[in-house]
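Chemist: what follows is a predicted protein model with its sequence.
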Amino acid sequence: MLRRLTAVVGTAVLLLGLLVASYELGARGRASSLPEGFEALSEVYDRVSRDAVNQPPDDVLVEGAIEGMLESLDDAYAEYYDADEFAALNDQLDGMFVGIGVVLEDTEVGLTVQTVLPGSPAEEVGLEPGEQIVRVDGTDVRDTPSGVVIDKVRGPEGSSVVLGLMGGSQGAREVTVVRAQLNMPTLESRALEGEIGYIALRQFTDDAGDRVQDAVEDLLDDGSRALVLDLRGNPGGYLPEAVAVAGVFLSDEEVVRVGVDAESAREYRTGKQATAQDVPLAVLVDRGSASASEIVAGAVQDLERGEIVGTTTFGKGTVQTISVLGGDRGLKYTTARYFTPSGNSIDGRGVTPDLIVESRGSEPDEALLAAQESLTGRLAGAVPAGENS
């Protein structure tokens, strides 16, 4: 089964690196010349709309034709958005949406909770990473396509959904979750013991680079001498923001290559003045770190800029372009692959940490403690950056 991450936010958007995974925004394009035989599509429309016993509305026919084209691409990330879905997608990429507040993974056993967003309705009722959704409002959904399950889970603000769960520490159970307007906390920062600063980035929104830059400057001004960048549970976002975040720690370096293959791909580089170029760095990752998160982690690892700590990342190495259709609708499809500075693709493999620490849901946070220990040693001159402790 194709592994996919999705955020339950009120739309049936599939996110791989939230989405996207890594996204590029495409300008509205002009229609190219139509291929020979395309007039048959117009003829089918004329005949169906005139003669079919069950005549669907025009917008249904148009959407069906579009989705048929996308299915022919054999592209798991290709998707058409109507006006409402496209508006919700844009809100989601800006960190705002209505939903229950979880990131799900489409696994062999069904939709599984990968990340529970802080302060969300899902957190309030105690949803746990690793729990599987097996029923929605009393209906068994174990053999139901993930997109259909998401449609059942989504709904208007203030409404509730009853989820049947299994696989967590509490065994089989049911919880009622009230959907709410969420403003996804994209960044959290604080000072840790030992003159170490901590930054958790939850999503690569269109201002992620500036947010990380500001947080790093504040932490350094307050006396931090080493930094932890936490990308656990971060499913991705805008590609340019991944480059911008990497540019806070890397000066004039290649971050990623984007194209059909590594040799012909376009290079994306950071600027010449990184705020934290010489500051010891550890990056936390896990199974929920995808796409743009993997771009940053892969660059840090390839360039030996810091230590990657945690568990192997999701493994999404493709880029989707989002194009505007007709002013208020959208189209998303895969347009390129991305490669780390060494030319490696992480698609289907992920980024393997330098220091593997299983800690999802643990208390205390073993991965964070391991990163702190590593940084403390490096501040003391005991462990060079890029080497395992």
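Modeler: That came through fine. Residues are numbered from 1 along each chain as shown.

Chemist: going forward, measure contacts and count neighbours with C-alpha atoms only.
Modeler: Noted.

Chemist: from Leu15, how far off is His143?
Modeler: That one is not His; residue 143 is Asp. 21 Å (Cα to Cα, to the nearest Å).

Chemist: comparing the two, which shows the higher neighbour count?
Modeler: Leu15 (24 against 10; other Cα atoms under 10 Å).

Chemist: spit out the contact partners of the closest residue to the more buried one other than its chain neighbours.
Modeler: Spatially, and ignoring its direct neighbours in sequence, Leu15 is nearest to Thr6 (4.6 Å; Cα to Cα, 6 or more residues apart in numbering). Going by Cα atoms under 8 Å, 6 or more residues apart in numbering, Thr6 touches 13-16, 18-19, 103-106.

Chemist: just give me the closest of these to Asp151.
Modeler: Among the contacts of Thr6, Val13 lies closest to Asp151 (Cα to Cα), at 9.6 Å.

Chemist: and Gln277, what does it touch?
Modeler: The contact partners of Gln277, taken as Cα under 8 Å, 6+ apart, are 248-251.

Chemist: quick one: the strands in the stretch 251-389 of the chain?
Modeler: Using DSSP state E, counting those that start in this stretch, the strands found in the stretch 251-389 of the chain span residues 254-259, 266-269, 281-285, 307-310, 318-325, 329-339, 355-356.

Chemist: sorry, wrong one. I was asking about the stretch 1-150 of the chain.
Modeler: Secondary structure of the stretch 1-150 of the chain (DSSP E, counting those that start in this stretch): strands located at 4-8, 14-15, 22-26, 79-81, 96-99, 102-107, 110-116, 132-136, 139-140.

Chemist: need the residues that contact the second one.
Modeler: Residues outside strand 14-15 that contact it (Cα under 8 Å, 6+ apart): 4-7, 21, 77, 147, 235.

Chemist: do the longest one as well
Modeler: Around strand 110-116, the neighbours that count as contacts under Cα under 8 Å, 6+ apart are 101-106, 122-123, 127-134, 142-143, 146, 233, 287-288.

Chemist: got the contacts of Thr6 as JSON lines, with distance to Asp82 columns?
Modeler: Output for these, formatted as JSON lines (distance: Cα to Cα, whole Å):
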{"residue": "Val13", "distance to Asp82": "12"}
{"residue": "Leu14", "distance to Asp82": "15"}
{"residue": "Leu15", "distance to Asp82": "17"}
{"residue": "Leu16", "distance to Asp82": "20"}
{"residue": "Leu18", "distance to Asp82": "19"}
{"residue": "Leu19", "distance to Asp82": "17"}
{"residue": "Val103", "distance to Asp82": "23"}
{"residue": "Leu104", "distance to Asp82": "23"}
{"residue": "Glu105", "distance to Asp82": "24"}
{"residue": "Asp106", "distance to Asp82": "24"}
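
Chemist: this is the other structure I want to compare:
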Amino acid sequence: MTVIRTAAAGLALLLAAACTAPAPPRSEASTAAGTVCAAPRGAPGAETATTIDVIEQAYFCILGNYYSGATLDARSLLTAGFVALAQELNRNGRDLPEAGMPALTGDRKADWTAFEAVYRKITDRVPDLRDKLAVGTLEAIVAALGDNHARWAHDVKRPPDYYDGDGYGLGFQANVNGPQVGGNPGVALPPLFVTTVQGGAARAAGLRPGDVIESINGSAPFVDGKATPAIAVLYPEYPDARPVRLRLLRQSTGRHWSMTLKPGLYQRDLAALQVVQSKLLDDSIAYVRLRGFAPDSANRVFKAISRLRTGRTLTGVVLDLRGNGGGSPTEATRLVSAFTHGKATAYLCTVDAKCETLWTDNTVELLNLPLMVLTDRSCASACEHFSSAVKDLRLGRLVGTRTAGVISGPAQPYLLGNNTSLSFPARHHLGPNREVIDRIGVPPDHHVPLTPKDAAAGRDPALAKALTLLNK
């Protein structure tokens, strides 16, 4: 597996995870069709076809339960859905004279009735496209929220020979709520380069850390310093995984060359997949890498530090959260609680600014150790919850690059009538100082980006800076 970075934005192009909170939904709002938008209870049955009735249920579920559902202009959802509907017709060469957007008035129920009437006329004319049109319409309605923790999870039918995953050997970070390329690829800065090679086609092709990716299928990853859609080719979703042509530069030798990477299965490094890894540095500093806020991850961090503390006096902790896509907000709060008690770690707020305070868990034993936290553009969601608490509460210092800015709020799941899951936040996240972190990220106290030369030489400047600060 090859992990790629941008020079000044860290892992700005890795996949960032969206967390799903276990909390129950705010309400069980009945839709106009009389169906209920409710939290899943037990394992759902087999998925059935997506229909206009399922789309209706999702539409009213969003309006009744989403963070800003009460104030949302529902016309934006229906317009986005109809745009997708028209585009799918056009892609299939089946455009229809009746496929025009109905007039919308702002009355949510009346607008839905108008939308549904036209939708049914269209799908009656092209019954063979009914499934495609329904899926595309519902995906677009959810995407119109513009919320990085909103997702509709449904099965995508893949052919038996299709490989979906890290087939190029290019670094992926997968998650249950769907991928987002770095959360905010627009903040990525050139160059795009390899940081590690762990297997697959990349290793077979002789890629090395520090190799700069100059073009992807003939297109530059950056134009005028801004990230282009070409980068997304390296993170394909079904059905887009296919051989990719790269143009590369090895700065140490000045060599330019091209290669084609073909997707395929390869053996992963099991150690690199461990949620928690730890080691002793400089004889007295505990280094702990946490790859995600999985259940019980905070306890595993505490146990790792305790083992390193046995028989010696520790002088500090370096917590490496680079590439941490998030997970459980509860675990993030518990980890913060090892460094302070009696403090607010975050706020979860409704659209009318009514907020729930998330307090530290004072049953967690304090570590009483200086703390350095390594962050990058793939530190997202619960990782940003933790990082913002460390920064705002002055519990330690952040070293590396800004976090992803993918923390709209904990997503809550709702079961739809075809046994698919719709999830989105009922409340939005604010940091301990009541600041918005979503789409912005948490800036480090010490900005220490990785360069291609660092990667080629095996250097980790952010870790080196953290150790220097602890050893002062």
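Modeler: Looks like it came in fine. Everything numeric in this text was worked out from a predicted model, so none of it was measured.

Chemist: what residues are up against Ala404 of structure 2?
Modeler: Contacts for Ala404 of structure 2 were tallied using Cα under 8 Å, 6+ apart; they are 12, 16, 182-184, 376-380, 384, 439-442.

Chemist: what does it align to in structure 1?
Modeler: In structure 1, the residue paired with Ala404 of structure 2 is Phe314, using TM-score structural alignment.

Chemist: measure that match to Asp106 of structure 1 for me?
Modeler: The gap separating Phe314 of structure 1 from Asp106 of structure 1 is 12 Å, by Cα to Cα.

Chemist: do the same with Thr205 of structure 1
Modeler: Using Cα to Cα, Thr205 of structure 1 is found at 23 Å from Asp106 of structure 1.

Chemist: just Leu281 of structure 1 next, same as before
Modeler: Distance from Leu281 of structure 1 to Asp106 of structure 1, by Cα to Cα: 32 Å.

Chemist: higher neighbour count, these two?
Modeler: Each of Leu281 of structure 1 and Asp106 has its neighbours counted (other Cα under 10 Å); Leu281 has more, 27 against 20.

Chemist: residue contacts, that one?
Modeler: Leu281 of structure 1 makes contact with 226-229, 305-307, 375, 385, according to Cα under 8 Å, 6+ apart.

Chemist: what about Ser278 of structure 2, how many neighbours?
Modeler: For Ser278 of structure 2, using other Cα under 10 Å, the count is 18.

Chemist: same thing with the one 5 residues further on?
Modeler: The criterion is other Cα under 10 Å. On that basis, Asp283 of structure 2 has 12 neighbouring residues.

Chemist: helix/strand/coil for it?
Modeler: Under DSSP: H, G, I helix; E, B strand; the rest coil, Asp283 of structure 2 falls in the coil class.

Chemist: looking at structure 1, name the residue matched to it.
Modeler: Using TM-score structural alignment as the criterion, the counterpart of Asp283 of structure 2 in structure 1 is Gly194.

Chemist: report the contact partners of that match.
Modeler: Thr376.

Chemist: equivalent analysis for Glu67 of structure 1, please.
Modeler: Neighbours of Glu67 of structure 1 in contact, by Cα under 8 Å, 6+ apart: 79-80.

Chemist: just Gln132 of structure 1 next, same as before
Modeler: By Cα under 8 Å, 6+ apart, Gln132 of structure 1 lies in contact with 109-113, 165-168.

Chemist: please report which of those has the highest neighbour count.
Modeler: Neighbour counts for the contacts of Gln132 of structure 1 (other Cα under 10 Å) peak at Leu111, which has 27 neighbours.

Chemist: so how far is Ile133 of structure 1 from it?
Modeler: According to Cα to Cα, Leu111 of structure 1 stands 6 Å off from Ile133 of structure 1.

Chemist: likewise for Arg3 of structure 1?
Modeler: 16 Å.

Chemist: out of the two, which sits in the busier spot?
Modeler: Between Arg3 of structure 1 and Ile133, counted using other Cα under 10 Å, Ile133 has the larger neighbour count: 22 against 16.

Chemist: so that one is in contact with Val162, correct?
Modeler: No - using Cα atoms under 8 Å, Ile133 of structure 1 is not in contact with Val162, being 10.3 Å away.

Chemist: before we move on, back to that, which of the contacts of Gln277 of structure 1 are also in contact in structure 2?
Modeler: Compared against structure 2 with both residues aligned by TM-score structural alignment, their matches' Cα atoms under 8 Å, those retain 248-249.

Chemist: who's in contact with stretch 288-305 of structure 2?
Modeler: 274-279, 286, 317-329, 331-332, 334-335, 382-383.

Chemist: out of those, list just those in strands.
Modeler: Applying DSSP state E to the contacts of stretch 288-305 of structure 2, the entries found in strands are 276-279, 286, 317-320.

Chemist: those residues, buried ones only, as a PyMOL selection?
Modeler: Selection of the buried residues among these in PyMOL, burial being defined by 16 or more other Cα atoms under 10 Å:
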select buried, resi 276+277+278+286+317+318+319+320
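
Chemist: tell me the one of the ones in strands among the contacts of stretch 288-305 of structure 2 nearest Gly218 of structure 2?
Modeler: Closest approach to Gly218 of structure 2 among these (Cα to Cα): Asp320, at 35.3 Å.

Chemist: could you tell me the end-to-end distance of stretch 315-332 of structure 1?
Modeler: Counting by Cα to Cα, you get 19 Å between the two ends of stretch 315-332 of structure 1.

Chemist: I meant to write stretch 312-322 of structure 1 there.
Modeler: End to end - Cα to Cα - stretch 312-322 of structure 1 spans 28 Å.

Chemist: before we move on, what about stretch 223-232 of structure 1?
Modeler: 25 Å.

Chemist: now swap in stretch 197-211 of structure 1 and tell me
Modeler: Start-to-end, stretch 197-211 of structure 1 (Cα to Cα) is 15 Å.

Chemist: with stretch 353-365 of structure 2 instead?
Modeler: This stretch, stretch 353-365 of structure 2, spans 33 Å end to end (Cα to Cα).

Chemist: Val103 of structure 1 contacts Leu19, doesn't it?
Modeler: No - counting by Cα under 8 Å, Val103 of structure 1 stays clear of Leu19, with 10.4 Å between them.

Chemist: show me which of these two is the more surrounded one.
Modeler: Leu19 (29 against 24).

Chemist: what separates the more buried one from Leu89 of structure 1, distance-wise?
Modeler: Counting by Cα to Cα, the gap from Leu19 of structure 1 to Leu89 of structure 1 is 9 Å.

Chemist: report the contact partners of the alignment partner in structure 2 of Ala370 of structure 1.
Modeler: Under the alignment (TM-score structural alignment), Ala370 of structure 1 maps onto Lys465 of structure 2. Counting by Cα under 8 Å, 6+ apart, Lys465 of structure 2 makes contact with 399, 448.
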